[in-house]
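J.: one predicted model, sequence on top.
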Amino acid sequence: MNQRVQCKNQTTGNDEIALGATKITLGSLQLTWLYQSDDITMLSLQLYGLLMSKMIQEGIRPDVIDASLFRYTKRWIHEDEEGSPSTHEENYQREIIETVETLLSNQIEVLPCKLLFEMLRSAILLEASTKCRYGFENRIGRQLIEATVEDLLTPFQGYACEVQYDTECVKRILKAFYSNYTCSDQSGLIKVADLIDDFLTVVAKEFDLNKDTFMSLLKLSAAASNDLHRTSDGMYHAIDVYLNKHKYHLTESERDEVCQLLDCNRMSSKACRHAAQNERLPLRMVVQTLFVGQLQLRDAITSRIGDSENGSQKEEMTLVGDGCNGEDARMEMEKIDSKVMVLEKECLLMKRHIETGVGEKRRKGVWKKLKRKFGCVISMTDCDCQVNKKVHP
């Protein structure tokens, strides 16, 4: 089951453990039996809890203890059975998961993150105590770097396949991760930020996911990306998926509200090009991405001209697929500056249109005019580009 667990024969200093009238001799107890045999999982919770507590006191390895605890949980908690458990069974299962949580080791990576997520799911479904659920969340958060999107989705899958995303649960897991992350390398932080973006993209496909819940998850993604050298392409992709899935019941103002958390200045040039032709986005967001895209191009040209003048580049400068010299580049930059000025005016004009509630016909006219003015004449059916969600400099 757990590839990290290695079988070794161990004994403790004591020869036996007394459990009421039951005596288990440890001198001949092989740990292979402890976590591979079903014998020990047949014990009642009271006997099993006493046995595990004594073995922890005797210094048995945490990986062996935790592997046995997981097997005991799977033995008594059957989430895949048809029908709901009786009240007595549910109470007993709740007592099991709460007892198991208190016996689990707090060491990192003793039990794989995937198995901890499964235990958290059981605790949520059984409505275990807050202390129990927080205990699992804290252990998960401390090793969140090894989690996958499928793992992060696990706690929110109900008995009848309904999905209820608990944003507070995700927040607590993230808080535990950041509170315990002490590495100076940002790779772990970037990996978790990517994980949240991937999680967002998956849940955005859920038709029943309401706007407020999705925005709460967007805020988590934005917080996870703070102070990191990474693009906001992942968040843009998730928003695009959500707008496409919910395009028939989101108003223009609601779509604009969803996009407010997206930082266009952190989008890559490829994402900006895609967004500029994305008719699912509100007009204000399209204008912003066009503006950012023009500024990125202008900055690139300015940088190339400076390098050319300093003699750092001797080859002929290339711009938009066509060769051009420094003078041509200056002329092109002047044209871009002119376009940016026009774009700023268009932005103000469209903002007035949005605020005054211009009709759909007028909206489409302004859209087409904007696309002609800035050369965005390719339709969405012709543009099938996919945004790279993980672009790091």
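T.: Sure, I can see it.

J.: all contacts plus neighbour counts: C-alpha atoms, from now on.
T.: Noted.

J.: next, count neighbours for residue 160.
T.: 9 (other Cα atoms under 10 Å).

J.: part of a helix, is it?
T.: No. The assignment for residue 160 by DSSP: H, G, I helix; E, B strand; the rest coil gives coil, which leaves it out of any helix.

J.: mind listing what it touches?
T.: Residue 160 makes no contacts at all, as judged by Cα atoms under 8 Å, 6 or more residues apart in numbering.

J.: same thing with the one 5 residues further on?
T.: Contacts of residue 165 were listed using Cα under 8 Å, 6+ apart, and they are 156, 213.

J.: using the three-state scheme, assign it.
T.: Going by three-state DSSP: residue 165 is coil.

J.: sec struct for the residue lying closest to residue 243 once chain neighbours are set aside, please.
T.: Leaving out its chain neighbours, the residue that sits closest to residue 243 by Cα to Cα, 6 or more residues apart in numbering is residue 280, at 6.4 Å. With three-state DSSP as the basis, the three-state label of residue 280 is coil.

J.: and the comparison structure, right after this:
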Amino acid sequence: MLMGRRPSLWISVCCCCCWPGSLVPSYLLLKEILSSFSCKLSKLFNNPSANSSAKALKVIFHDFPGGPEGFELFARFCYKNGDLQITPSNTPLLHCIAHFMEMSKATLSSSPCLINSTRKSLEMIQFWTWSDTVNSLKQCQELSAISGSSAVLGKILDSLLARIAAISDASPSDSPESSALRFSCDTRSTVSVKTGNSRSWWFEDLVLLDPRMIEKVIKGMLSRKIEHGTISRFLFYYLKSRLSNAALYEKKKKATEVTIELLNCLDVNSVSCKRLFGILRVSSSLKISRACRSTLEAMIGAQIDQASLDNLLIPSSTLIDSIYDVNLILRFLKSFLDIVGKELVARLKRVGRLMDLYLAEVAPDSCLKPAKFVALIASLPDAARDCHDAIYRAIDMYLEVHSQLSDEEKMKICCCINYEKLSSECCKHLAKNAKFPSRITIQALVSQHSKLRSLLQDTNNIKSTQKSPLKGKQCEDGEQIILYAKKLDLSIENEKLKAHLQGMHWRVMELEKVCKKMQTQMTSIMKSRKYPATSSGSRSLPRLCS
């Protein structure tokens, strides 16, 4: 209770900002003193119905800024005729009280004006310490719904961002005593600067801000062109701090959603793919909104080529259709292709190698449906892989586990193989592999036959250009291979077909040896005759002969 001189009329003011049923503090004050500083009370007390009451006037405030503590500050200001110390720690609250009680001007010319006093304090904000600025910002987030808070928040936020921007632009070698860094001598942040971590010392001071205030801070940083890498590191640090404390479920969920949306505003190269996977794992238990999860998946997909196999091995939520979440990986790949397309071949091939590893992990899964397995293989364009040996091995494992599949289902799976990109070793293995349908074996043979034709044609072209004496031998070997392939009757029984295929592969191996020998001999002939190098003569032999 604040006491003044003996009044002619007392009033009781209750600040109802507490829980229903709780004890509400009351104050007996002189209405003349309060109304001389507050236009809001002056208008209320000048109401004829208020003056006609013989009883003490009772006024109830349901949302007074700062609750009972805020009202005490207001009353002390009035009773001391404005002689109240205004500091950075109470400036935001007093500024909001001045707006709430309509104290923009005094009702008496001799009465001090609270709004002017708080404005003068804000004009000196450049001399506030860093800790004063941070504490004032924390106070603003508690007053965000009150009229007048936006103006003071804007000034405090601008001051804080200017200091962070000065640190971000400063050289790491700058000393903490420099003008850009000398904000405070009483804050733990100064210690962080002295340890050499001069660009991220402010992280720990801002983690106590709520997600709404963090959103304002980050958007302010973006407008000031602060480095996206710094912002990204802070957001991951902020989220980790919020998730590790004992906050309520809803607060953790809100912090996660806000962090994801803010990370999405940054340059994709400044956001760590590994850390995004960390958020993904945490968000599963928080049940973030569908739109927010889609945003997170799109960010991961955009840089899936930076991921590792362990990142992709995310367990399925149901464990019915598959052990791992295959649908999630397919969404990642779709996002990647939407952004990258087929132009960035290097990135595309990195994803191809990653998916080959992933296929080897999921192929033994007995719950994985054929359609999903095919979708995984076909999710990337053919340019993503130079060799299909890994795909063949994955299919081989899948057919081993899913032996009950029909030939038609096996054919759909095997159609994903580009037989021209199979090595001779894999083709030889395929010829003897009983798990594959006979038609697939034939397709592999035809493909290898085409490769042999191309090889022989290229070899003939080289020898005709160099007028090599080995022409007769080459033609004989080539004709033998081609005639051998033509003699195959594709309608014969499977066992005979496999025997022919095996013989064909032996001939391929023999041809490779001949080609290597020819290459050595042609090199010797060119050196001995000293023929000038021509465009056709400098052409290297195909990979099969190298």
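T.: Sure thing, it's come through. What you see is a predicted model; the values in this text were computed from it and never measured.

J.: what's the TM-score once they're superposed?
T.: Once the chains are laid over each other, their TM-score by TM-score structural alignment, normalised by the length of the first structure reads 0.68; 325 aligned residues with a Cα RMSD of 3.8 Å.

J.: just want the most central residue of the first structure.
T.: residue 196 (1.5 Å; Cα atoms, centre = their mean).

J.: what residue of the second structure takes the place of that residue?
T.: Mapped onto the second structure by TM-score structural alignment, residue 196 of the first structure lines up with residue 355.

J.: residue 308 of the first structure too?
T.: So residue 308 of the first structure corresponds to residue 463, using TM-score structural alignment.

J.: repeat that for residue 259 of the first structure.
T.: Mapped onto the second structure by TM-score structural alignment, residue 259 of the first structure lines up with residue 414.

J.: and for residue 287 of the first structure?
T.: Under the alignment (TM-score structural alignment), residue 287 of the first structure pairs with residue 442 of the second structure.

J.: how about its match, nearest residue that isn't a chain neighbour?
T.: residue 490 (7.8 Å).

J.: again with residue 50 of the first structure
T.: Per Cα to Cα, 6+ apart, closest to residue 50 of the first structure is residue 19, 7.3 Å.

J.: just residue 100 of the first structure next, same as before
T.: Distances taken as Cα to Cα, 6+ apart place residue 69 nearest to residue 100 of the first structure, at 6.2 Å, with adjacent residues excluded.

J.: distance of the one you found relative to residue 126 of the first structure?
T.: According to Cα to Cα, to the nearest Å, residue 69 of the first structure and residue 126 of the first structure sit 17 Å apart.

J.: so which of these two has more stuff around it?
T.: For residue 69 of the first structure versus residue 126, the count of surrounding residues by other Cα under 10 Å is larger for residue 69: 24 against 19.

J.: what's the counterpart of the more buried one in the second structure?
T.: Per TM-score structural alignment, residue 69 of the first structure is aligned with residue 235.

J.: picking up where we left off before, not counting residues beside it along the chain, what's closest to the match of residue 308 of the first structure?
T.: residue 471 (6.7 Å).

J.: mind listing what that neighbour touches?
T.: If you count contacts by Cα under 8 Å, 6+ apart, then residue 471 of the second structure has 460, 463-464 around it.

J.: give me the number of residues near residue 114 of the second structure?
T.: 28.

J.: how far is stretch 43-60 of the first structure from where the chain is centred?
T.: Relative to its parent chain, stretch 43-60 of the first structure has a centroid offset of 37 Å by Cα atoms, centre = their mean, to the nearest Å.
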